[in-house]
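Colleague: the following comprises the amino acid sequence and a computationally predicted model.
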Amino acid sequence: MPLHTADLEAQIPQLRRYARALTGDTWAADDLVQDTLERACDRWQLWKAGSDLRAWLFTLMHNLFVDGVRRAVRQAGQRVDIDDVAQELSAPGGMPDQALDLQRCLLRLPEEQREVLLLVALQDLSYQEVATITGTPIGTVMSRLSRARARLRELMEGATTPAPAAAVVPLVRMK
């Protein structure tokens, strides 16, 4: 059973929201959504009818994003140390624009943590769905989510020191 255009179109707002949060750039997000939809149309035979279309599309998007990041790192031949650009990314104290601060802080999270946090918090996916999309064990998803929440809290509060390695993490029930 082929994908229907209406089914794909219904997923575009969620794809765009996730892509924008993931990339931090409107143009890059739109390109990522376009690439995801093109790949879905090219490979619709791989989608199992009756399965979760949204999860399949997010998996495609995740893989495209990771491939793009890896390609950019290889082409650049070097990485930018986040501490070198911390002034540009850190939340200014007392500024009312929380959305901009949140986006800057999200972009400071490691890619793996940011992806998991966005899929759970923004897209309201279960841990199992996120594990399937990212191709990681559910325990890893939970660990990354916990570390992402803790680090994001630190960044939003303006903390400059990383959390201690032995931080106590509350138990989370699986969805």
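Modeller: Arrived safely, thanks for sending. Quick caveat: nothing in here was measured; it's all calculated off a predicted structure.
Colleague: going forward, measure contacts between C-alpha atoms and count neighbours the same way
Modeller: Will do.
Colleague: helix or strand for R71, which one?
Modeller: helix 53-76 (DSSP states H and E).
Colleague: now the next helix or strand after that helix: how far from the chain's centre is it?
Modeller: Once the chain leaves helix 53-76, the next helix or strand it forms, by DSSP H and E, is helix 86-89. Offset of helix 86-89 from its chain centre (Cα atoms, centre = their mean, to the nearest Å): 20 Å.
Colleague: comparison target below:
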Amino acid sequence: MERPRSAALPQAVRDHLGRQLQAAYAGLITTPPPQRLLDLIAQLDGILAGEDSLSAAGFRQSLIEMLPGLRAFAISLTANETRADDLVQETLLKAWAKQEQFVPGTNLKAWLCTILRNQLYTEIRKRKREVEDADGAMAAQMTAPAAQEHGSDLRTVWQHIGRLPALQREALLLVGAQGLTYEAAAEVMGCEVGTVKSRVSRARALLADRLGMVSERALA
């Protein structure tokens, strides 16, 4: 087992790591969603045309706003854009069908990420695949979008993110990339807040080590 070393990471290293993570994730968020997801939103518009529901219209608009981040989260979990888009489509449909269960004023991003993650793990169980990616098999597929600046460096970051244990990777992306609080991430992952903090700490330590940042005193 890798020993957690994040507590010993200098703040400058943690800050630099956070900037690299945000930069790597930004390309996924700014990439336009595929047409089929936009078409799905249009279909929801069509449903609303027969209804006079301001609340439903507001919910649909919120889904549109959350779409880039939701798709980025799906891609980061699956390392496959086609599968990620399937996952997002199922998430949007389930969210639409269950919109009465969402409490206005609460964290919509966390709610959607929970639906997406549950869908993913349901599919994994059905296919009898391993939840943990201990061998880093997806690392070879985990690449940053070509349009990003400094693509080579960011692809390296993504490859190392892909080698993190699955649950640590999820926790790090939810907190460090999606910007969720530890409490919200714990709700998404269905675990204790302390567990999320531990997973994020371990993920940061492993990522910093593999990127050669632990010994970089120039960052201080």
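Modeller: Arrived safely. Being a predicted model, the structure only gives us computed values, none of them experimental.
Colleague: on that earlier part again, and the helix holding R71 of the first structure, what does it pack onto?
Modeller: helix 5-23, helix 26-42, helix 127-134 (3 or more Cα pairs under 8 Å, 6 or more residues apart in numbering; DSSP states H and E).
Colleague: let's go with 10 Å and repeat that
Modeller: Counting contacts by 3 or more Cα pairs under 10 Å, 6 or more residues apart in numbering; DSSP states H and E, helix 53-76 of the first structure is packed against helix 5-23, helix 26-42, helix 111-117, helix 127-134.
Colleague: including distance to D81 of the first structure, could the ones you listed go into JSON lines?
Modeller: Output for those, formatted as JSON lines (distance: least, Cα to Cα, whole Å):
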{"stretch": "helix 5-23", "distance to D81 of the first structure": "17"}
{"stretch": "helix 26-42", "distance to D81 of the first structure": "21"}
{"stretch": "helix 111-117", "distance to D81 of the first structure": "14"}
{"stretch": "helix 127-134", "distance to D81 of the first structure": "25"}
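Colleague: nearest to R104 of the first structure, out of the ones you listed?
Modeller: helix 5-23 (10.2 Å; Cα to Cα).
Colleague: check contacts around the residue nearest the centre of the second structure.
Modeller: Centroid-nearest residue in the second structure: F73, 2.7 Å away (criterion: Cα atoms, centre = their mean). Contacts for F73 of the second structure (Cα atoms under 10 Å, 6 or more residues apart in numbering) come out as 25, 28-29, 67, 79, 84, 88, 113, 116-117, 170, 173-174, 177-178.
Colleague: so how far is I124 of the second structure from it?
Modeller: With the distance defined as Cα to Cα, to the nearest Å, F73 of the second structure ends up 16 Å from I124 of the second structure.
Colleague: just tell me what the residue nearest to the centre of the second structure corresponds to in the first structure.
Modeller: Superposed on the first structure with TM-score structural alignment, F73 of the second structure falls opposite Y18.
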